[in-house]
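Undergrad: Give the three-dimensional model of this entry:
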Amino acid sequence: MTTYQALFDHFLTRIDAERAHHLGFAGIRSARLATRLYPGPSTRPVNALGLTFPSALGLAAGFDKNAVGVDALAALGFGHVEVGTVTGEAQPGNPRPRLFRLPADRAIVNRMGFNNDGAETVAARLAERAKHRHSPVVLGVNIGKTKVVPEDDEAAVLADYMKSARLLSPYADYLVVNVSSPNTPGLRSLQAVDRLGPLLEGVRGVADVPLLVKIAPDLADDDVLAVARLALELRLDGIIATNTTVSREGLRTPAADVEAAGAGGISGSPVAARSREVLRLLHDAVGHDLVLVSVGGITAPEEARERLDAGATLVQAYTGFVYGGPWWPRRIASALAHPQE
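TA: Alright, predicted model coming up:
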């Protein structure tokens, strides 16, 4: 058992998961921790989206919602960091507790509800970062719908996303439209192509950076293919697959514990099989015409390599990082750079 695993099992699991996240993230942001303990890994750069990614491994949205630790996270070994989800207006998210661990499944249940400081504050923070010398990490910004905006008011939804895109895109290397979180009422209805098309076109009209869309693993295969066709028609730059799942099938965690955690999306190992399936569907549909970013259940180098071999250009992780600890990104990035070792 590693030092981190012992800390996780005997300390972090005994405190509220959200508080543990804040404690851990505060440690990562410590300049001493980032610069002295975790020098940059040996990596293999990836050229995609007109950018050079230091490695294929990135940190998925959700960990650094407010862009407060981009460069500290890069120092751990991530080649790109996707911040957010950021909404047009600041919002507190859902009531606590709203983050839960399922250790038997190497999984997390979250119903955070897009808690974030809002597009104006995050944009100001990124503008301040841009004034100073920073790491070569690629910065993605993930945007979503403000909860109070009615999902059936298409004009208001579009205006909300466009506000975020207009404020944040000047500081982003790429932008992601998130329509796939299960924790904002009505959000996933935006994945229907008749609603998604105008939304993506509107965002692209105000954001002069590569544009991607993030989809859910719970979409039916036909709907995945419909999104792929739409992305090709609109000449998007890529698709991120997948977000968390609302499915509770096949879990090892006792049913009573799962029920106690309540509603929310599950990330981690339980999503892996479906994430692989969605990746293969997308690759068959779009080939190399779009950048495919695979996320969901990546816990080891072998899983990351499998996604790249199946057609992903880049991979992202969140839950694997939480369970694997601060050394985990460097191990994965180094393993991807030296696949024969």
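Undergrad: Could you use CA atoms for every contact and neighbour count after this?
TA: Noted.
Undergrad: ok, now how distant is residue 272 from residue 107?
TA: Per C-alpha to C-alpha, to the nearest Å, residue 272 is found 11 Å from residue 107.
Undergrad: To clarify, my last question referred to residue 177.
TA: In terms of C-alpha to C-alpha, residue 177 sits 24 Å off from residue 107.
Undergrad: quick one on the thing from earlier: which one's more surrounded, residue 272 and residue 107?
TA: residue 107 (23 against 20; other C-alpha atoms under 10 Å).
Undergrad: Test my guess that that one contacts residue 270.
TA: Yes: the pair residue 107 / residue 270 is scored as a contact, 6.9 Å apart, by C-alpha atoms under 8 Å.
Undergrad: Run through the helices of the stretch 51-200 of the chain in chain order.
TA: Secondary structure of the stretch 51-200 of the chain (DSSP state H, counting those that start in this stretch): helices at 70-75, 119-130, 154-168, 193-206.
Undergrad: so of these, which one's packed in deepest?
TA: helix 70-75 (a mean of 25; mean count of other C-alpha atoms under 10 Å).
Undergrad: show me what contacts residue 83?
TA: The neighbourhood of residue 83, defined by C-alpha atoms under 8 Å, 6 or more residues apart in numbering, consists of 60-67, 70, 139-142.
Undergrad: mind running it again at 6 Å?
TA: Residue 83 makes contacts with 61, 64-65, 67, 141, as judged by C-alpha atoms under 6 Å, 6 or more residues apart in numbering.
Undergrad: cool, residue 52 as well?
TA: By C-alpha under 6 Å, 6+ apart, the neighbours of residue 52 are residue 46.
Undergrad: before we go on, could you also do this sequence so I can check it against the first one:
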Amino acid sequence: MIRFLYKNVLKPILFKIDPEVVHDAFVVLGANMGKFQAGRILLGLMYKYTEKDIEITVDGITYKSPVMLAAGFDYNGQLAHVLDCLSFGGDEIGSVTARPCEGNPKPRLKRMIKSKSLVVYKGLKNQGVDRIIARLKNTTKPEGFVWGISIAKTNDPGGSTFEGGIEDYHYSLSRLAEENMGDFYTINISCPNVHGGENFAEPQRLEKLLNRLMEVEHDKPVYAKMPINQPWEEFNELLHVLDKAGVHGVVIGNLNKNYADADFPEEAPTEYRGGLSGKLCHRLSTDLIRQTKNYWGDRFTIIGCGGILTVEDAMEKLDAGADLLQLITGMIFEGPHLMKDICAAYASRAEKKSASVFIPATG
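TA: The predicted structure follows:
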């Protein structure tokens, strides 16, 4: 009934409204419901997976669910106290930047309904690392829930230079480490919608950025949010840099910049203005997950992100080598029951794997 009502009643109404207005409204609604026990109970009854233990420990962090909300939705940490009620095991907050940022000019979101994608042109809109830290310090963290924090360079002229960008990242990471805020950190090296472009998704520049960031003392796992439009050889060069720096893992990956990949080209903008999320990321990200796993084995933790719109999409990412999952667009197109469905399938997958292990009889 919940699925039916979302897809056939609520979604057609929401999809007639500007997507950023809908996003902001749901953030406010979720934040307010999470403040009250009655609101948490109601959300949990509808959307929280409670059937079987599906805990997983990755890099010393235990997740109640393998599904996280990807960075780019809760960019100010306003939902960090309530997302566990929707079967999420973690929230990747941000990306946060050294200074507050208003983002790119509107419109910043566009639905490509036939292609099951969003054109995302937010430009790292967020309130800045200091204000977000203050909010999280006053937020009750649900038991067993994981807070990841994604950091990026501020989308303003000060962050557009190579040196300015490095110091921008460094300030955010330093402040987070000083306050011991977050369970893991993700370095967003591949946001395409900012001043100066993706100037750290290149080996020599990435090495200099990481050398500076590794000066910050903390005990949290560090991941990198990866581009998905590079050929494997170039992508693997970045992995070698990450390996040398001691980065724990990778989020594969970020938005698709190739509008030619649209299933229905007439939906895409006529010129580049924002990256593509959703279905148009699925093949690229899954292929890179598989190649990373085949080449590097267990060296990197892999967080699969991009184009998870169904349970089958999620299982394909896991089978390709992902340890954890992140999503946003699938929740928007399919509904907030998707995470619970993935958790149920994950439990079934674990049971089948366990049953397939041969245990020799003893006599």
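Undergrad: TM-score, when you put one on top of the other?
TA: Here the superposed chains carry a TM-score of 0.93, computed using TM-score structural alignment, normalised by the length of structure 1; 338 aligned residues with a C-alpha RMSD of 1.9 Å.
Undergrad: re earlier: in TSV, list the helices of the stretch 51-200 of structure 1 along with distance to residue 306 of structure 1.
TA: Below are those laid out as TSV (distance: least, C-alpha to C-alpha, whole Å):
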stretch	distance to residue 306 of structure 1
helix 70-75	23
helix 119-130	34
helix 154-168	33
helix 193-206	29
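Undergrad: closest to residue 324 of structure 1 out of those?
TA: Closest approach to residue 324 of structure 1 among those is made by helix 70-75 (14.2 Å; C-alpha to C-alpha).
Undergrad: and the closest one, how far from structure 2 on average?
TA: Using mean C-alpha distance after the TM-score superposition for structure 1, helix 70-75 of structure 1 ends up 1.4 Å from its aligned counterpart in structure 2, as a mean over the superposed pairs.
Undergrad: Contacts for that helix, please.
TA: 29, 34, 40, 135.
Undergrad: got these as TSV, with neighbour count columns?
TA: Output for the contacts of helix 70-75 of structure 1, formatted as TSV (neighbours: other C-alpha atoms under 10 Å):
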residue	neighbour count
29	18
34	20
40	17
135	13
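Undergrad: among these, which two are most distant?
TA: With distances taken as C-alpha to C-alpha, the most widely separated pair in the contacts of helix 70-75 of structure 1 is 29 and 40, at 15.4 Å.
Undergrad: And the residue nearest the centre of structure 2?
TA: Centrality entry for structure 2: nearest residue to the mean C-alpha point is residue 70, 2.0 Å, by C-alpha atoms, centre = their mean.
Undergrad: can you tell me which helix or strand the aligned partner of residue 49 of structure 2 in structure 1 belongs to?
TA: With TM-score structural alignment as the criterion, residue 49 of structure 2 lines up with residue 41 in structure 1. Here residue 41 of structure 1, judged by DSSP states H and E, is contained in no helix and no strand.
Undergrad: so who does residue 41 of structure 1 touch?
TA: 77, 330, 334.
Undergrad: Please repeat the previous calculation with a cut-off of 8 Å.
TA: Residue 41 of structure 1 makes contact with 77, 330-331, 333-334, according to C-alpha under 8 Å, 6+ apart.
Undergrad: Take those residues and lay them out in TSV including distance to residue 88 of structure 1.
TA: Listed next are the contacts of residue 41 of structure 1 as TSV, based on distance: C-alpha to C-alpha, whole Å:
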residue	distance to residue 88 of structure 1
77	30
330	34
331	36
333	33
334	37
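Undergrad: Sort out for me which of those are in helices.
TA: Among these, DSSP state H puts 330-331, 333-334 in helices.
Undergrad: how about TSV for these, with neighbour count and distance to residue 292 of structure 1 added?
TA: Shown next, in TSV, are these (neighbours: other C-alpha atoms under 10 Å; distance: C-alpha to C-alpha, whole Å):
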residue	neighbour count	distance to residue 292 of structure 1
330	23	22
331	18	22
333	26	18
334	21	21
